[in-house]
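Novice: the amino acid sequence is not available; the structure is as follows:
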């Protein structure tokens, strides 16, 4: 049965990006007692992979000093595992220019496209090869826990990578635009930071999060994730320059979803990928890259050096 979850209107979403996030506590909401934050994030990723379909719109804002870039996007997902169909589209306007990104899966290939005024990049992931690598490198128990071979794209992949890269505090209840949500704050994992800093490990001081950020000026050191209390859908994701509890400042990137519809019918034709200019583009095979990334997220196969 389809469920429509219009958590906020488009107008409210647009306004919320240009002002601080306002959450109110509610005395009627029960405090969470049980598994920690990463357990919630893992559950959210698993549930995203189990929906028969997902349809949503979203806005993404990137804050640059006193300016911001606002992008509009749509998200469609249908089916399960590497056979799942996916269409993720995001477009930013930079003055009179546009920048767009696409992830499209037809169940056979995952297409990755990035368009700018100067250049178009087109990559492709062979999902059958990726599925074979997953089966060869993971245990039957791990496969049962995941339920399906995961598609290395889409919202489930975003949430899975949050779990892999951040340590989350226990969730706290709040209300966002009259919708009950769980708020989870995460810090970049120290071992993940050390892995990224292969050339500067001697400078790495694990007890100083501000020092950590000075070594990672291009990466978020903190994240705030808002999950629906009933469905654990990731309605809002904020990436912060510093761990959120250090300064409570403005995020550097925000994604917020609205007009969410779960388990409805989607025309399968929208997942076909037939670009008019594909014969003019060089297609990069990114199967190995995505296999290694998935191995890291799910703990199978040894990372190649």
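Specialist: Perfect, thanks for sending it. All of these numbers come straight from a predicted model, not from anything done at the bench.

Novice: contacts, neighbours, all on C-alpha from now
Specialist: Noted.

Novice: contacting residues around the longest helix along the chain?
Specialist: The longest helix of the chain (DSSP state H) is helix 37-50. For helix 37-50, the external contacting residues (Cα atoms under 8 Å, 6 or more residues apart in numbering) are 80-81, 146-148, 150, 155-157, 159-160, 162-163, 167-171, 184, 227, 232-234.

Novice: need the contact list for residue 30.
Specialist: By Cα under 8 Å, 6+ apart, the contact list for residue 30 reads residue 173.

Novice: hang on, the earlier thing: may I see the buried residues of the longest helix of the chain?
Specialist: For helix 37-50, burial by neighbour count (16 or more other Cα atoms under 10 Å) applies to 37, 38, 40, 41, 42, 44, 45, 46, 47, 48, 49, 50.

Novice: before we go on, here's another structure to hold up against the first:
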């Protein structure tokens, strides 16, 4: 993926591009795509492929993502995430089997009744909690994006955006370094909690402004943070989502967003999720004061 030179006058800002992308996606009723998903889980790379569907017809977007994940040998894992407009269901069959649900109405009420400082970290907010637009909105709330340039991704032209933590958001997740961060001092991002990215890369279609690829990045061991190059392949993404064969505003069957749990025990994760948001918001309030 090569980056051509662009004149400053012809390059929009990262915030402008991302804002236009979110607006475009929020105005799209249906989205379908194939999805490739890769995650570094405890040092082990797991890659899944499947289908993604989204419908925006009510206050809570309906979402369905079905992934098949090879586990080695003949073993095949499964991950299904469905938001039916009321509950977010997450089913995983990897090394064990688990089904959880989150009451999205309660979550929405908690967020609506919170202050302007109520926050959801970029990895707490999954794609099932607001669809692609919701995920991008949370990334925009946590990272400042700059345009690196344009590139070719699977035969189509894309804008490459590089996201760095906003100081106030970074201070919330690294409270022991908040004074240094808010002063503008350099801090070692390698000490971030392992589940959080140091940087984010977005690949937005030039023609349709769709996020065809999203990467959460951490730098290669031993490399100076200042030498970071957005397209350096030695930096292994912690999480990668890539969308292929994207179709927009083609109707989807309502039944695709129904989820029937069957006989498996359901664990309600609503309270734990609300407590996580409350803790994140409290840390955010402490970092900036009244």
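Specialist: Structure's in. What do you need? Bear in mind that the values here come from a model prediction, so they are computed numbers and not experimental data.

Novice: overlay them and tell me the TM-score.
Specialist: Once superposed, the chains reach a TM-score of 0.74 (TM-score structural alignment, normalised by the length of structure 2), with 260 aligned residues with a Cα RMSD of 3.6 Å.

Novice: circling back: tilt between whatever helix or strand comes next after the longest helix of structure 1 and helix 37-50?
Specialist: Under the assignment DSSP states H and E, the closest C-terminal helix or strand after helix 37-50 of structure 1 is strand 53-64. Here strand 53-64 of structure 1 runs at an angle of 130 degrees relative to helix 37-50 (axes from the mean of the first three to the mean of the last three Cα atoms, to 10 degrees).

Novice: just checking, what packs against strand 53-64 of structure 1?
Specialist: If you count contacts as 3 or more Cα pairs under 8 Å, 6 or more residues apart in numbering; DSSP states H and E, strand 53-64 of structure 1 packs onto helix 10-17, strand 67-78, strand 253-262.

Novice: helices or strands up against the helix or strand just after the last one?
Specialist: Counting by DSSP H and E, the next helix or strand C-terminal to strand 253-262 of structure 1 is strand 283-285. Judged by 3+ Cα pairs under 8 Å, 6+ apart, strand 283-285 of structure 1 is in contact with strand 120-126.

Novice: have a look at how far, on average, the strand it packs on is from structure 2.
Specialist: With mean Cα distance after the TM-score superposition for structure 1, strand 120-126 of structure 1 departs from structure 2 by a mean of 2.0 Å once superposed.

Novice: which parts of that strand are buried?
Specialist: Neighbour-count burial for strand 120-126 of structure 1 flags 122, 123, 124, 125, 126 (criterion: 16+ other Cα under 10 Å).

Novice: return the distance of stretch 216-227 of structure 1 from the chain's centre.
Specialist: 11 Å (Cα atoms, centre = their mean, to the nearest Å).

Novice: now do the end-to-end distance for it.
Specialist: In stretch 216-227 of structure 1, first residue to last residue: 27 Å (Cα to Cα, to the nearest Å).

Novice: buried sites along it?
Specialist: By 16+ other Cα under 10 Å, the buried positions in stretch 216-227 of structure 1 come out as 216, 219, 220, 221, 222, 223, 224, 225, 226, 227.

Novice: equivalent analysis for stretch 273-285 of structure 1, please.
Specialist: Neighbour-count burial for stretch 273-285 of structure 1, counted by 16+ other Cα under 10 Å, picks out residue 273.

Novice: gap between the two ends of it?
Specialist: End-to-end span of stretch 273-285 of structure 1 (Cα to Cα): 16 Å.

Novice: sorry, back to before: from the contacts of helix 37-50 of structure 1, which ones fall inside helices?
Specialist: 146, 155, 156, 157, 159, 160, 162, 163.

Novice: make TSV from these and add neighbour count and distance to residue 292 of structure 1 to it.
Specialist: Formatted as TSV, these follow (neighbours: other Cα atoms under 10 Å; distance: Cα to Cα, whole Å):
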residue	neighbour count	distance to residue 292 of structure 1
146	19	18
155	22	19
156	22	17
157	19	14
159	21	17
160	24	14
162	23	17
163	23	17
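
Novice: just send the residues you listed back as CSV, with distance to residue 179 of structure 1 too.
Specialist: Formatted as CSV, these follow (distance: Cα to Cα, whole Å):
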residue, distance to residue 179 of structure 1
146, 28
155, 20
156, 21
157, 24
159, 20
160, 23
162, 23
163, 24
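
Novice: tell me which two in those are the farthest apart.
Specialist: Greatest spatial distance in those: 146 and 162, 16.2 Å, computed using Cα to Cα.

Novice: most packed of the helices and strands packed on strand 53-64 of structure 1?
Specialist: By mean neighbour count, with neighbours taken as mean count of other Cα atoms under 10 Å, strand 253-262 ranks first of these at a mean of 20.

Novice: might you report the residue contacts of residue 244 of structure 1?
Specialist: 185, 186, 187, 222, 223, 224.

Novice: closest to residue 110 of structure 1 among the residues you listed?
Specialist: Nearest to residue 110 of structure 1 out of the contacts of residue 244 of structure 1 is residue 223 (Cα to Cα; 27.0 Å).

Novice: what's stretch 85-103 of structure 1 in contact with?
Specialist: Residues outside stretch 85-103 of structure 1 that contact it (Cα under 8 Å, 6+ apart): 69-79, 104-107, 110-117, 153-154, 268, 270-271.
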